[in-house]
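**Student:** The sequence isn't on hand, but the structure is:
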């Protein structure tokens, strides 16, 4: 399976904002954005004027990196969102947020999306009491998500759940951190999602 092996902190610096790819480190002073808030490379601190296409491309790359998708995976999600009724941009974000690895991350079963993806891959997550090891699996409203019994003893999962108690849990999920279970209550509304994401730029890019 293809993976993005680029350094995570370097990806955040490229987009000049925190993408929360490193879990706990992103909330400390060791975060690369806190220390060097400019793109990597010898020309990183040079101010350049970006074209409309460059702005659209950077936004697409940022969203891809946040959710940990490769180009062909992201394009397939966009095509699916475009086929659905409603606003394509909102559909796109709802499909990304509804991925099993992302839901597990929001519930605190992993410190980051990449760690949650690994947990899903290693058969540690149950959906409605059935084992699912596909990170892109689309969770439906009302689905019960829980950590498998054999994985509840893993220190990393338990520590992630403890840390998740201190951060804001999204309103569209309900979590019992002590028992490592949760419910995906509903699809998130656009107002509940990050205001730093401008999905309309992605729609403009792919509509050309």
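**Tutor:** Cool, the structure landed. All values reported here derive from a predicted model rather than from experimental measurement.
**Student:** make it CA atoms for all contacts and neighbour counts henceforth
**Tutor:** OK.
**Student:** Could you identify the longest helix within this protein?
**Tutor:** Ranked by residue count under DSSP state H, the longest helix found in the chain is helix 52-67.
**Student:** which helices and strands sit right next to the helix or strand following it?
**Tutor:** Once the chain leaves helix 52-67, the next helix or strand it forms, by DSSP states H and E, is helix 71-83. Where contact means 3 or more C-alpha pairs under 8 Å, 6 or more residues apart in numbering; DSSP states H and E, helix 71-83 is packed against helix 88-97.
**Student:** outside of the helix it packs on, which residues touch it?
**Tutor:** 67, 77-78, 80-82, 84, 102-103, 138, 187-190, 199-200, 202-203 (C-alpha atoms under 8 Å, 6 or more residues apart in numbering).
**Student:** With stretch 13-21 instead?
**Tutor:** Contacts of stretch 13-21 (C-alpha under 8 Å, 6+ apart): 8-9, 12, 26, 32-33, 36-40, 58, 62, 65-66, 112-114.
**Student:** Presented hereafter is structure B, for comparison with structure A:
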């Protein structure tokens, strides 16, 4: 299944409850701040009791849509996380968070992950001085992320840095805002993951597939 390209707010309303959101997929509208997000449709406020399978599916979909990965990609990440010693759920989140597109988003260089992916695919981003146009590039501690030295590239990132998607840069990243230089100093810790999700339910969902 390819990446979703339809209305983003519809996905947020379908998958999120209360005041939750998918921070990587779309900005939270100021007019929606503090309001409950009901599912789309005339009877969106009337929720049926969810089965255990539906709960697992919902958490998996939240993860997939927030990070903008396909079903096949997410399954590969789950299989990779299973091969690494440690908590599979936390390792899965770390793998997704350390993607280049998400790293650019968390540095504030793009307002959403889709916008960050566009910066990468259009060649505006350099990693350790080399142009990288693969959004799924796995960032590592020590990587330096810079903006291509062109007027257009720097103009795009400069405007994004004024209104970042998330206010705080996580502790595993450093940002020199005037120079537009980001550094990866470690691996993200669980408490800095902005998405409200139960990763164990995602692991359980894939328990028969991965």
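**Tutor:** Here it is on my side, so go on. Values in this document were obtained by computation on a predicted structure and should not be read as measured data.
**Student:** How close are the two chains, by TM-score?
**Tutor:** Taking TM-score structural alignment, normalised by the length of the first structure as the basis, the two superposed chains have a TM-score of 0.90; 204 aligned residues with a C-alpha RMSD of 2.1 Å.
**Student:** which among the contacts of stretch 13-21 of the first structure end up buried?
**Tutor:** Buried subset of the contacts of stretch 13-21 of the first structure (neighbour count, 16 or more other C-alpha atoms under 10 Å): 8-9, 12, 26, 32-33, 37-40, 58, 62, 65-66, 112-114.
**Student:** So which of those belong to helices?
**Tutor:** Assigned to helices by DSSP H, the following of these qualify: 8-9, 12, 32-33, 58, 62, 65-66, 113-114.
**Student:** Could you export those as JSON lines, including distance to residue 159 of the first structure?
**Tutor:** Formatted as JSON lines, those follow (distance: C-alpha to C-alpha, whole Å):
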{"residue": "8", "distance to residue 159 of the first structure": "21"}
{"residue": "9", "distance to residue 159 of the first structure": "22"}
{"residue": "12", "distance to residue 159 of the first structure": "24"}
{"residue": "32", "distance to residue 159 of the first structure": "23"}
{"residue": "33", "distance to residue 159 of the first structure": "24"}
{"residue": "58", "distance to residue 159 of the first structure": "34"}
{"residue": "62", "distance to residue 159 of the first structure": "28"}
{"residue": "65", "distance to residue 159 of the first structure": "24"}
{"residue": "66", "distance to residue 159 of the first structure": "22"}
{"residue": "113", "distance to residue 159 of the first structure": "15"}
{"residue": "114", "distance to residue 159 of the first structure": "16"}
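**Student:** Between those, which sits nearest residue 107 of the first structure?
**Tutor:** Nearest to residue 107 of the first structure among these: residue 113, at 10.9 Å, using C-alpha to C-alpha.
**Student:** Test my guess that that closest one contacts residue 107.
**Tutor:** No - here residue 113 of the first structure does not reach residue 107: they are 10.9 Å apart, not a contact under C-alpha atoms under 8 Å.
**Student:** check which helix or strand covers the nearest residue to residue 107 of the second structure once chain neighbours are set aside.
**Tutor:** Spatial nearest neighbour of residue 107 of the second structure, chain neighbours left out: residue 169 (5.8 Å); criterion: C-alpha to C-alpha, 6 or more residues apart in numbering. Using DSSP H and E, residue 169 of the second structure is not contained in any helix or strand.
**Student:** Hmm, residue 169 of the second structure is touching residue 109, no?
**Tutor:** No - in this structure, residue 169 of the second structure is not within contact of residue 109 by C-alpha under 8 Å, at 10.7 Å.
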